[in-house]
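*Asks:* here are the coordinates; sequence isn't available:
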């Protein structure tokens, strides 16, 4: 056990300034999204741009591609949230059980395809873990841009799954960030749920 703490401490000491910037901007972005604040989108652009580089360097290719997708959805989300007919933000919507089942099925299919592609065409040592997390994130991000309540449940799941993946890749600070993300995602779900019910 002491060796584990020593190893974790060493990882913190070797965290680059770039990862610190990506982590802090990522944290602020998710915090603002949970509060339905439109500034989450421009801050997201900063975070995902840096993480694209970090993940590529660590052979997390699914996550690298995902950051470019996040970049596009940040621009779209910023536009969509700002073009409301009301003076408020766009209203939150919810999925029916049928829509949620279809979304889960589509996500699993995408995860299998991505995992297979990463296994056969890259040198990653975590193809299916990377593929699954990428697929869930891909779908959850789109649902967030459309303000679908259930996006937060998908984020809770994938944030928890990312923690051991990032520890495996010696990205300890990012793993800690994803613990915070999971907590914020759950709080975001509860806050959006209350707003949706009103």
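*Replies:* Structure received. The structure presented is a predicted model; accordingly, all values stated were derived computationally and were not measured. Numbers count the residues shown, from 1 in each chain.

*Asks:* going forward, measure contacts between C-alpha atoms and count neighbours the same way
*Replies:* Fine.

*Asks:* Just list the residues touching the spatially most central residue of the chain, thanks.
*Replies:* The residue lying closest to the centre of the chain (CA atoms, centre = their mean) is residue 137, at 5.3 Å. Residue 137 sits next to 66, 154, 155, 158 when contact means CA atoms under 8 Å, 6 or more residues apart in numbering.

*Asks:* Pipe those residues into a markdown table and attach secondary structure per row.
*Replies:* Formatted as a markdown table, the contacts of residue 137 follow (DSSP: H, G, I helix; E, B strand; the rest coil):
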| residue | secondary structure |
| --- | --- |
| 66 | helix |
| 154 | helix |
| 155 | helix |
| 158 | helix |
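
*Asks:* tell me the contacts of residue 63?
*Replies:* With CA under 8 Å, 6+ apart, residue 63 has these contacts: 52, 55, 56, 130, 134.

*Asks:* Please convert those to CSV, extending it with neighbour count and secondary structure.
*Replies:* Below are those laid out as CSV (neighbours: other CA atoms under 10 Å; DSSP: H, G, I helix; E, B strand; the rest coil):
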residue, neighbour count, secondary structure
52, 22, helix
55, 20, helix
56, 14, helix
130, 24, helix
134, 27, helix
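
*Asks:* next up, a second structure to put side by side with the first:
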């Protein structure tokens, strides 16, 4: 049964596509929506998608229709899982604190709706400089590693890995900039995935481009609203 589920494919336009790639990306999209809404369940939902997509992007290992290994894409699923555990803990702690504070004002509030787990804010100048250094050095180092491992498209794969790490960490910290980092990841990710034949993931990246802009302006509006109160 497990082998059947892992190997299930759909043929779209004459191209075989793994069902778990589609399902994994749906979970990723749900996680992104939860992140925009700043609710804790975004993290565990994302972890399920990470586990599925990890097997998808090691195509040569798991013998997917593409039969290609994208170590950056696969590695970022592991990174997502680790950072998501951190983000899950951070947001759950903040959410519980929010419930406690709202209960003191109105005991019925926590029953009606889940409070936002984080308050959006800009990163400091020092934090932005740190992100820039990690982006440049991390991409260079990862590209050399992925190239040595035989990854397909190692330089693009490296930026996607490092950019995704920075964006996910920024989401956990509540930095509004994390949405802009995702746009940079999408710009590189779409061509790479299309050329590699990962069409559902490429399609999701295209959709993400619009979604992250929506998310960015939603967080920015929330951030500016908080300043006026």
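*Replies:* Looks like it arrived, so ask away. Because the structure is predicted, anything quoted here is derived from the model rather than measured.

*Asks:* one step back: counting neighbours, which of the contacts of residue 137 of structure 1 comes out on top?
*Replies:* Neighbours here mean other CA atoms under 10 Å. Within the contacts of residue 137 of structure 1, the largest count is held by residue 155, at 27 neighbours.

*Asks:* That residue -> structure 2?
*Replies:* Under the alignment (TM-score structural alignment), residue 155 of structure 1 pairs with residue 182 of structure 2.

*Asks:* wait, that match sits on residue 163?
*Replies:* Yes - at 7.1 Å, residue 182 of structure 2 counts as touching residue 163 under the criterion of CA atoms under 8 Å.

*Asks:* For structure 2, which segments are assigned as strands?
*Replies:* Applying DSSP state E to structure 2 gives strands spanning 9-12, 15-18.

*Asks:* tell me the most buried of those?
*Replies:* Mean neighbours per residue, mean count of other CA atoms under 10 Å, is largest over these for strand 15-18, with a mean of 18.

*Asks:* one step back: need the counterpart of the residue nearest to the centre of structure 1 in structure 2.
*Replies:* Under the alignment (TM-score structural alignment), residue 137 of structure 1 maps onto residue 164 of structure 2.

*Asks:* and the aligned partner of residue 216 of structure 2 in structure 1, what is it in contact with?
*Replies:* Residue pairing (TM-score structural alignment): residue 216 of structure 2 is matched to residue 189 of structure 1. Shown in contact with residue 189 of structure 1 (CA under 8 Å, 6+ apart): 34, 149, 150, 152, 153.

*Asks:* What separation is there between residue 189 of structure 1 and residue 175 of structure 1?
*Replies:* 21 Å (CA to CA, to the nearest Å).

*Asks:* same question, residue 41 of structure 1
*Replies:* 22 Å.

*Asks:* Could you do residue 152 of structure 1 as well?
*Replies:* From residue 152 of structure 1 over to residue 175 of structure 1 the distance is 18 Å, taken as CA to CA.

*Asks:* The two: which is more packed in?
*Replies:* Taking other CA under 10 Å, residue 152 of structure 1 and residue 175 do not tie; residue 152 has more neighbours (26 against 23).

*Asks:* my guess is the more buried one contacts residue 188, does it?
*Replies:* Yes - contact criterion CA under 8 Å: residue 152 of structure 1 and residue 188 qualify, at 6.6 Å.

*Asks:* Rebuild the strands of structure 2 as a markdown table, extending it with distance to residue 222 of structure 2.
*Replies:* Converted to a markdown table, those look like this (distance: least, CA to CA, whole Å):
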| stretch | distance to residue 222 of structure 2 |
| --- | --- |
| strand 9-12 | 40 |
| strand 15-18 | 38 |
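
*Asks:* got the contact list for the match of residue 155 of structure 1?
*Replies:* By CA under 8 Å, 6+ apart, the contact set of residue 182 of structure 2 is 163, 164, 167, 209, 212.

*Asks:* so which of these is the most crowded?
*Replies:* residue 163 (26 neighbours).

*Asks:* Give me the nearest residue to it, chain neighbours excluded.
*Replies:* residue 185 (6.0 Å; CA to CA, 6 or more residues apart in numbering).

*Asks:* and what of residue 49 of structure 1?
*Replies:* Using CA to CA, 6+ apart and skipping residues adjacent in sequence, the residue nearest residue 49 of structure 1 is residue 67, 6.8 Å away.

*Asks:* Now check structure 2 for the residue matching the one you found.
*Replies:* Mapped onto structure 2 by TM-score structural alignment, residue 67 of structure 1 lines up with residue 77.

*Asks:* which ones are touching that match?
*Replies:* 50, 51, 53, 54.

*Asks:* Can you tell me how far residue 214 of structure 2 is from residue 140 of structure 2?
*Replies:* Counting by CA to CA - residue 214 of structure 2 and residue 140 of structure 2 are separated by 31 Å.

*Asks:* any chance you could map the helices in structure 2?
*Replies:* With DSSP state H as the criterion, structure 2 has helices at 2-7, 19-37, 42-57, 59-62, 71-105, 109-112, 125-149, 154-173, 178-196, 199-227.

*Asks:* on that earlier part again, the residue nearest to residue 163 of structure 2 contacts residue 159, correct?
*Replies:* Yes - judged on CA under 8 Å, residue 185 of structure 2 makes contact with residue 159 at a distance of 7.2 Å.

*Asks:* which neighbours do the two share?
*Replies:* With CA under 8 Å, 6+ apart as the test, residue 185 of structure 2 and residue 159 reach no residue in common.

*Asks:* and residue 57 of structure 1, how many neighbours?
*Replies:* Residues near residue 57 of structure 1, counting by other CA under 10 Å: 11.
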